[in-house]
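1. I'll drop the sequence and a predicted model, then ask my questions.
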Amino acid sequence: MKLRFKRILRWCRNAVLALFVFSLFMVLVYKWLPVPFTPLMFIRALDPETPQMKHHWVSIDKISHAMPLAVVASEDNRFMTHHGFDHEQIRQAMEEAKRGGRKRGASTISQQTAKNVFLWPGRSWIRKGLEAYFTVLIEFVWGKERIMEVYLNSIEMGRGIFGVEAASRTYFSKSAASLTRPEAALIAAALPNPRKRNPGAPSAYMRKRQGAILSLMNKVGAVPIGSGSPAAVDAAPAEKPQPAAPSSRPKPTPQTVEPAPKDELPENVTVDDEEEDDDEE
């Protein structure tokens, strides 16, 4: 009996060690190589209702600056400063749950990337634990720019559409490098429920969310990731200012407007729930 217990213990130890080595190996491989497919891509491919899969990997340098800025503003406005977990968002989500408010996620872009690349959709504690483990690994091994690059190339952005390049070509007939701020905001507006929301034919709800994201993009200021396409970012400003009426008041002294500090940024975009989010976290 004691011998059998020792064998089981040794087997468990070896299994855990093997899983650790394999997971570390995959994280190291994907630090340098494109992610060819994800578990969710495989699941969607098995669904007969999913149209032909579209997935085109592009480097972060071939993605408009507007796209990382839009997803940071919409999904995770502390992305550049946290280490994988937004403790403030987690605290707020727990407080809302205690008050009986609407259940909302607090996953960061790093957590979503870990889930998309290495794990399966679901809400089990086992999956959440593995997600936290992979989040720590990619934060330590990849860094922010690589996490953003993998995120924008692997996230689901429509039925059978994965990655920003495929989404940009499908919805706007252009490359991801040419996306404007309003187009990037529309894609970001679809992310909570990409199988039901269509950036190419946005509903009134999506337009409202797009406006909220554009406002947050202005407050965030910039995300220092990649080289992108600055011309595309500036190609379509959110709103053209109107000339002010003449006034007899003295002109104020010009001041430089700095982006809002991270701790003073608004919370991630929330609008009235006219549509339900089909979150598969």
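-> Okay, I see it.
2. okay, CA-based contacts and neighbour counts for the rest of this
-> OK.
3. What distance do you get for Leu191 to Pro199?
-> Taking Cα to Cα, to the nearest Å as the measure, Leu191 falls 10 Å from Pro199.
4. my bad, Leu119
-> Distance of Leu119 to Pro199, computed by Cα to Cα: 27 Å.
5. So for Leu191 and Pro199, which sits in the more crowded spot?
-> For Leu191 versus Pro199, the count of surrounding residues by other Cα atoms under 10 Å is larger for Pro199: 26 against 22.
6. Could you check how far that one is from Thr170?
-> From Pro199 over to Thr170 (counting by Cα to Cα), the distance is 10 Å.
7. And Glu96, by the same measure?
-> Distance from Glu96 to Thr170, by Cα to Cα: 37 Å.
8. cool, Val223 as well?
-> 25 Å.
9. Buried residues in the helix of greatest length in the chain, which are they?
-> If you go by DSSP state H, the chain has its longest helix at helix 2-32. Using 16 or more other Cα atoms under 10 Å as the test for burial, helix 2-32 gives 23, 27, 30-31.
10. Next up, a structure to set beside the first:
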Amino acid sequence: MWWRLGKWLVLLLLAVVALPYLLIPLYALPQIRPVSTLMLGEVLTGRAYERQWVGFDDIAPVLVQSVMMSEDGKYCTHSGIDWEALNMVIDNALEGEATRGASTIAMQTAKNLFLPSSRTVVRKALEIPLAMWMDAVWSKRRLMEIYLNVAEWAPGIYGAEAAAQAYFGVPAAKLSPRQSALMAVTLPNPIRRNAADPSAAMRKLARVIEQRARQSGAYIKCLYD
């Protein structure tokens, strides 16, 4: 009896692990609008959330530039993983030094769509192959489109359109360079950071991101060629 139960549990675990790999080709279809694990959590706990899907071409390029330069400057040149940054983080961890994040946009999208938000080694190990599979199956434009539509920008606010409306009262297509930079620097901590009421540190970081976005032409060719 226990052997049979264990067998079914293993099969169930394998099915759960395999499901994202089956969904990723489906999500390549432009008419599919995926939701994140956090959105599902909101539904399951009875909380309301806001997300308005918007196509890639209806998002201000300056927001795309700002997010890319803030979150993943090598987005167009890697295959889902920035191995140089990841290896540096691993080396620092092994030496007992403080580590910085090395998550690419593909890795963050894998987490948002399929994995829990808790920071664990297991989650990171699951993120890496999922990110590589996404990058192989989706175009860079589709990957960025999904990321910008599932990312959490404020408590209960998901996607660039809902965030632009909530923070600045404008559609995502009409965001200014400064608004885009402020939204980009909100992403790492949307619970504590407020793009509409930024701290001095946020404003300083946003100025840096705004400057980098202006100079990002060579870095974003995979999105706007």
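-> Everything's here; your move. The model shown is predicted, which means the values in this text are computed figures rather than measured ones.
11. Pull the number of nearby residues for whichever residue in the second structure pairs up with Phe140 of the first structure.
-> Counting by TM-score structural alignment, Phe140 of the first structure corresponds to Ala136 in the second structure. Ala136 of the second structure has 13 neighbouring residues, counting by other Cα under 10 Å.
12. Isn't Ala136 of the second structure up against His78?
-> No. Using Cα atoms under 8 Å, Ala136 of the second structure is not in contact with His78; the gap is 10.8 Å.
13. Sketch out the helices for the second structure, chain order is fine.
-> With helices called from DSSP H, the second structure shows them at 2-27, 37-44, 61-71, 83-94, 105-114, 121-137, 140-150, 160-168, 177-186, 200-214, 221-224.
14. Of the ones you listed, give the one that comes closest to Trp53 of the second structure.
-> Among the helices of the second structure, the nearest to Trp53 of the second structure by Cα to Cα is helix 140-150 (5.9 Å).
15. Let me know the angle separating the closest one from helix 2-27.
-> 110 degrees (axes from the mean of the first three to the mean of the last three Cα atoms, to 10 degrees).
16. follow-up on the earlier one: got a list of what the match of Phe140 of the first structure touches?
-> Ser79 (Cα atoms under 8 Å, 6 or more residues apart in numbering).
17. What of Asn112 of the second structure?
-> Contacts of Asn112 of the second structure (Cα under 8 Å, 6+ apart): 36-38, 150-151.
18. Looking at the first structure, name the residue matched to it.
-> Alignment note: Asn112 of the second structure maps to Asn116 in the first structure; criterion TM-score structural alignment.
19. Show me what Pro25 of the second structure aligns to in the first structure.
-> Matched by TM-score structural alignment, Pro25 of the second structure corresponds to Leu28 in the first structure.
20. Now the terminal residues of stretch 75-88 of the second structure, how far apart.
-> Across stretch 75-88 of the second structure, the terminal residues are separated by 18 Å (Cα to Cα).
21. Give me the range in the first structure that it lines up against.
-> Across the first structure, the stretch matching stretch 75-88 of the second structure (TM-score structural alignment) is residues 79-92.
22. Centre of the chain to the matching stretch, how far?
-> How far stretch 79-92 of the first structure lies from its chain's middle: 14 Å, per Cα atoms, centre = their mean, to the nearest Å.
23. what residues are up against the most centrally placed residue in the first structure?
-> Closest to where the C-alpha atoms of the first structure average out (Cα atoms, centre = their mean) is Ile109, at 4.5 Å. By Cα under 8 Å, 6+ apart, Ile109 of the first structure lies in contact with 72, 75-76, 79, 84, 147-148, 151.
24. Next: Ser180 of the second structure.
-> Going by Cα under 8 Å, 6+ apart, Ser180 of the second structure touches 62-63, 66-67, 210.
25. what about 10 Å?
-> Counting by Cα atoms under 10 Å, 6 or more residues apart in numbering, Ser180 of the second structure touches 60-67, 160, 164, 172, 174, 186, 195, 206, 209-210, 213.
26. Give me the neighbour count for the nearest residue to the match of Pro25 of the second structure once chain neighbours are set aside.
-> Distances taken as Cα to Cα, 6 or more residues apart in numbering place Val141 nearest to Leu28 of the first structure, at 7.2 Å, with adjacent residues excluded. Other residues within reach of Val141 of the first structure, judged by other Cα under 10 Å, total 16.
27. I'd like the distance between Val141 of the first structure and Phe25 of the first structure.
-> From Val141 of the first structure to Phe25 of the first structure the distance is 11 Å (Cα to Cα).
28. what sits against the aligned partner of Arg127 of the first structure in the second structure?
-> By TM-score structural alignment, Arg127 of the first structure lines up with Arg123 in the second structure. The contact partners of Arg123 of the second structure, by Cα under 10 Å, 6+ apart, come to 110-111, 115-117.
29. Would you quantify the distance from Arg123 of the second structure to His78 of the second structure?
-> Relative to His78 of the second structure, Arg123 of the second structure is positioned 21 Å away (Cα to Cα).
30. With Leu23 of the second structure instead?
-> The spacing between Leu23 of the second structure and His78 of the second structure, counted by Cα to Cα, is 22 Å.
31. same deal with Ile105 of the second structure?
-> From Ile105 of the second structure to His78 of the second structure the distance is 11 Å (Cα to Cα).
32. between these two, what contacts are shared?
-> When contacts are counted by Cα under 10 Å, 6+ apart, Ile105 of the second structure and His78 are jointly contacted by Asp72.
33. For stretch 49-66 of the second structure, measure first residue to last.
-> 25 Å.
34. which stretch among the helices of the second structure comes nearest Arg51 of the second structure?
-> Of all the helices of the second structure, helix 160-168 sits nearest to Arg51 of the second structure, with 5.5 Å by Cα to Cα.
35. coming back round to it: quick check: neighbours shared by Leu191 and Pro199 of the first structure?
-> 157-158.
36. For Glu97 of the second structure, give me its contacts.
-> 89-91.
37. Buried residues in the match of stretch 75-88 of the second structure, which are they?
-> By neighbour count, with 16+ other Cα under 10 Å as the criterion, the buried positions of stretch 79-92 of the first structure are 79-80, 83-86, 89-90.
38. can you check stretch 141-159 of the second structure too?
-> Judged by neighbour count (16+ other Cα under 10 Å), stretch 141-159 of the second structure contains these buried residues: 142-154, 156-159.
39. swap in stretch 175-184 of the first structure?
-> By neighbour count with 16+ other Cα under 10 Å, stretch 175-184 of the first structure contains the buried residues 175-184.
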